[in-house]
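Chemist: I'll drop the sequence and a predicted model, then ask my questions.
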Amino acid sequence: MRIDLHTHSNVSDGTETPAQLIAAAAEAGLDVVALTDHDQTAGWDQARDAAAALGLGFVPGMEITCQDEHGISVHLLSYLQDPNYQPLLDELAISRNSRIVRAQRIVERLAEDYPITWDLVAEHCQPGATVGRPHIADALVSAGIVSHRNEAFANMLSSRSRYYVSHPAISPAMAVGLVREAGGVPVFAHPKASLRGRVVPDSTFYDMIDAGLGGVEVHHRDNTEQGKKELLALAKRFDLIITGSSDYHGTGKLNRLGENLTEPGMLERIVEQGTGTRALL
C-alpha cells in the first residue's frame, strides 16, 4: 500500500485544486493520500468526494504554523482533528492574519531590489487561501527573477536572507495540546530540515512530546540523513509514529507525489488515535 500523508492544494500554497490533487495522487499510483493545507481545512470536502469517486483512501489533515521560544519556525501536521473545534480555529485565525502582515513586509523589502509588488503576489493566491512565502516565490518566478520556488526559498526567501521576516505564531507545545483536544493526531513535520533554516533544539522536542506529540515525519526530502537517524532513535525511545511523505505542492515545488511513503501500520496508529473526524479508507 502506497501512502503519502503530506500534500497541499491551492486552498493554501499548492497549485492544484483539492480534486485535481486527488486525481494526480491516483495517477501517481497512491492508495492513500492526506490533504494538509496550511492552517486550513476548507479543501477537505472536495478532496474526500474526489477520493471516493476514484476509489482512493483519504486522510483529512492540516499543517499548523508554529514558532518555538527560540524564534524557530515549526510546522505541525494534524490528522483527523475536529475541523470545528473553536479554540484551535481561534489560534489558526491569528496565525493566518500574522502571515498576511509578514508576507506584506517581505514584499516591501524585496521591492527595494526587485520588480515585485503585493498585487503581483495576490495574483498567485486563491481567494481565501492562506497567503505565505510560496505565493511570493511564485511572483518571483513570474517576474523572471528566479526559475522556480525552490530557488527562491534557497536564496531571498530563506530564513538567513536579509529579506526574511519572522512572525508570531502559536507555540509548538500549545498546538500539540489543541490538536489532541480536537481529537487529532499531531506529527512534527520535517523536523531536521536544516537547509530550510534553523532546526529546533531537543528541549522543543521534549516539550512537544510532553504535550502529547504523536509522531515525527522522518522520511522527507528536506531532512538530512543524520537527522533521519536521530529522528528514528527518538521515535523508538518515545514510541512515536513514523511517517514519510512528499510535501507535494503541485508545480510549485520539485517534490513529487509518493517520493516518500508511510508504512500501513503507522497509518493504522493514526486512525486508531484520531477521534475528531474519520478517514476514508
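Modeler: That came through fine.
Chemist: rest of the way, CA atoms for contacts and neighbours
Modeler: Fine.
Chemist: Over to P87. Which of the three states is it?
Modeler: Following DSSP: H, G, I helix; E, B strand; the rest coil, the label given to P87 is helix.
Chemist: Would you mind measuring from the residue nearest to it when sequence neighbours are not counted to L21?
Modeler: Using CA to CA, 6 or more residues apart in numbering and skipping the chain neighbours, the partner closest in space to P87 is L178 (7.3 Å). L178 sits at a distance of 28 Å from L21 (criterion: CA to CA, to the nearest Å).
Chemist: So A175 belongs to a strand, correct?
Modeler: No: the assignment for A175 by three-state DSSP gives helix, which leaves it out of any strand.
Chemist: so how far is H190 from the residue nearest the centre of the chain?
Modeler: Centroid-nearest residue in the chain, with CA atoms, centre = their mean: E63, separated by 4.0 Å. E63 is 11 Å from H190, where distance means CA to CA.
Chemist: for comparison:
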Amino acid sequence: MKADLHLHTTASDGRYSPEELVRMAASLGLEVIAITDHDSVNGIAPALKTAQSLPTLKVIPGVEIGTDVPHGEIHVLGYFINYIDTDLINKLAELRDSRKTRAQKMIAKLADLGIHIEWERVQEIAGSGSVGRPHIAQAITEKGYVQSHKEAFVKYIGREGPAYAERQKMTVEQVVEMVVKASGLAVLAHPADIENLEELIPRLQRVGLAGIEVYYGTYATKSIQYLASVAHKHGLIATGGSDFHGLEHLFETPMGGVDIPSECIKRFLNLNRLRTLA
C-alpha cells in the first residue's frame, strides 16, 4: 500500500492547490494521502471533493500545528479530524493571524538589514493560504537579494537567521488535546530532533498522543530504526510522509518519496476504524 501522510497545499505554504495535489497523488499511484496544512483545514473540502472521482485514492483530513517549547518548536499532526469543528476552526484562525503578525515583524527586520520587500507582495504570493516563511523567501528571491529560497532561509529567515521572528504558539499538550477534541489522532511530526523525546512521550500519551512520524522525508536509516523502536516501546503507531510543499528548490523529498511499510499504514487506518466503531 503506497501512502504519503504529510502533504501541504496552497491552503498553507504549499505550491499546489488541493485539487492539483490530489490529482498528482493519483497519477503517482498513491492509495492513501493526508492533507496536513499548517494551521489550516481550508484545503480539506476541495481535496475530498476531487478525490470523489478517483476511487483508488483515499484522502485523510489532517492538519499540522506548531507548538511552543524552550529553544524551539514541536509540530503535531492531526489525522481524521472533524474539519468543520467550530472550536478547531476558530483556534486555527487565531494561529494564522499570528503568522501574519510574525511575517510583518520579519519584513521589518529584513528592512533593517537593507532587504526591502513589500507586505502586499508576500500576501499576493500566499494567496488564500496561511502566510509562511516560504512566501517571504520567494519575495526576497524575486527582488534579487538571493539566488534561491534556500539561500533566503540560510542567510536571513531560518531559525538562526537575523530576520527570524517567533509567533504565537500553544504548548504541545494543548495541541494534542485540541486534536483529540476534534476527533483526531495526534501524531508527533518529524520527531528525530526533539530533545528528551522519550521523556516527553508519556506526558503526551496522558492527553491522547497516538503516534510518531517514524518515516520522514530526510531521515536516514539509523534515525528510522531508532524512532521505530521508540514507537514500539511506547505502544504508538508509526506514520510517515514526505512533508511535500512542491518547492523543488528547497531540495525536499518528492510526494510519495518516503517508503512507509504497508503494515504501518494498515495499523494506522485500522486504529481509526476501531475508534469509529467504539
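Modeler: On my side now, so go ahead. For clarity, every value in this text was computed on a predicted model and none was experimentally measured.
Chemist: rewinding a little: which one of L178 and L21 of the first structure is surrounded by more residues?
Modeler: Comparing L178 of the first structure with L21 by other CA atoms under 10 Å, the one with more neighbours is L21, at 26 against 23.
Chemist: How about the contacts made by the nearest residue to the more buried one once chain neighbours are set aside?
Modeler: Nearest residue to L21 of the first structure in three dimensions, chain neighbours excluded: S9, at 6.5 Å (CA to CA, 6+ apart). Applying CA atoms under 8 Å, 6 or more residues apart in numbering to S9 of the first structure gives the contacts 15-18, 21, 35, 37, 43, 249-250.
Chemist: same thing with T221 of the second structure?
Modeler: Applying CA under 8 Å, 6+ apart, no residues qualify as near T221 of the second structure.
Chemist: circling back: helix, strand, or coil at the residue nearest to P87 of the first structure?
Modeler: helix.
Chemist: Can you tell me what it aligns to in the second structure?
Modeler: Correspondence of L178 of the first structure to the second structure, assessed by TM-score structural alignment: M178.
Chemist: S142 of the first structure -> the second structure?
Modeler: By TM-score structural alignment, S142 of the first structure lines up with E142.
Chemist: how close does its match get to T67 of the second structure?
Modeler: 31 Å.
Chemist: now swap in H135 of the second structure and tell me
Modeler: H135 of the second structure is 21 Å from T67 of the second structure, by CA to CA.
Chemist: Those two: who's more crowded?
Modeler: Remark: of H135 of the second structure and T67, H135 carries more neighbours, 25 against 20, as counted by other CA under 10 Å.
Chemist: What residues does the more buried one make contact with?
Modeler: 13, 122-123, 125-126.
Chemist: Closest one to K49 of the second structure out of those, please.
Modeler: D13 (20.8 Å; CA to CA).
Chemist: neighbours around the closest one, how many?
Modeler: For D13 of the second structure, the count of nearby residues is 24 (other CA under 10 Å).
Chemist: Likewise for T218 of the second structure?
Modeler: Neighbours around T218 of the second structure, by other CA under 10 Å: 16.
Chemist: Next: G144 of the first structure.
Modeler: Neighbours around G144 of the first structure, by other CA under 10 Å: 11.
Chemist: and if you look at G71 of the first structure?
Modeler: Neighbours of G71 of the first structure using other CA under 10 Å come to 15.
Chemist: Skip the chain neighbours and tell me the closest residue to it.
Modeler: With CA to CA, 6+ apart as the criterion, G71 of the first structure has its nearest non-adjacent residue at 7.9 Å, and that residue is S166.
Chemist: Quick check: which element contains whatever residue of the second structure lines up with that neighbour?
Modeler: Under the alignment (TM-score structural alignment), S166 of the first structure maps onto E166 of the second structure. Under the assignment given by DSSP states H and E, E166 of the second structure is not contained in any helix or strand.
Chemist: coming back round to it: how much space between the residue nearest to P87 of the first structure and D210 of the first structure?
Modeler: Using CA to CA, one gets 13 Å for the distance from L178 of the first structure to D210 of the first structure.
Chemist: Check F153 of the first structure too.
Modeler: 32 Å.
Chemist: who's more crowded, the two?
Modeler: The residue with more neighbours, out of F153 of the first structure and D210, is F153; 19 against 12, by other CA under 10 Å.
Chemist: right, and the more buried one touches A137 too?
Modeler: Yes: between F153 of the first structure and A137 there is a contact at 7.3 Å, judged by CA atoms under 8 Å.
Chemist: Overlap of the contact sets of those two?
Modeler: Counting by CA under 8 Å, 6+ apart, nothing touches both F153 of the first structure and A137.
Chemist: Distance of S12 of the second structure relative to S130 of the second structure?
Modeler: Between S12 of the second structure and S130 of the second structure the computed distance is 4 Å (CA to CA).
Chemist: what sits in contact with each of these two?
Modeler: 38-40.
Chemist: May I see these arranged in JSON lines, with secondary structure and distance to N270 of the second structure as well?
Modeler: Converted to JSON lines, those look like this (DSSP: H, G, I helix; E, B strand; the rest coil; distance: CA to CA, whole Å):
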{"residue": "H38", "secondary structure": "strand", "distance to N270 of the second structure": "25"}
{"residue": "D39", "secondary structure": "coil", "distance to N270 of the second structure": "26"}
{"residue": "S40", "secondary structure": "coil", "distance to N270 of the second structure": "25"}
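Chemist: ranges for the strands of the first structure?
Modeler: Secondary structure of the first structure (DSSP state E): strands at 3-4, 32-35, 57-67, 73-79, 185-188, 215-219, 241-244.
Chemist: Export the ones you listed as JSON lines, with columns for distance to L234 of the first structure.
Modeler: Conversion of the strands of the first structure to JSON lines gives the following (distance: least, CA to CA, whole Å):
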{"stretch": "strand 3-4", "distance to L234 of the first structure": "22"}
{"stretch": "strand 32-35", "distance to L234 of the first structure": "24"}
{"stretch": "strand 57-67", "distance to L234 of the first structure": "21"}
{"stretch": "strand 73-79", "distance to L234 of the first structure": "17"}
{"stretch": "strand 185-188", "distance to L234 of the first structure": "12"}
{"stretch": "strand 215-219", "distance to L234 of the first structure": "9"}
{"stretch": "strand 241-244", "distance to L234 of the first structure": "10"}
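Chemist: Fine by me, we can end here.
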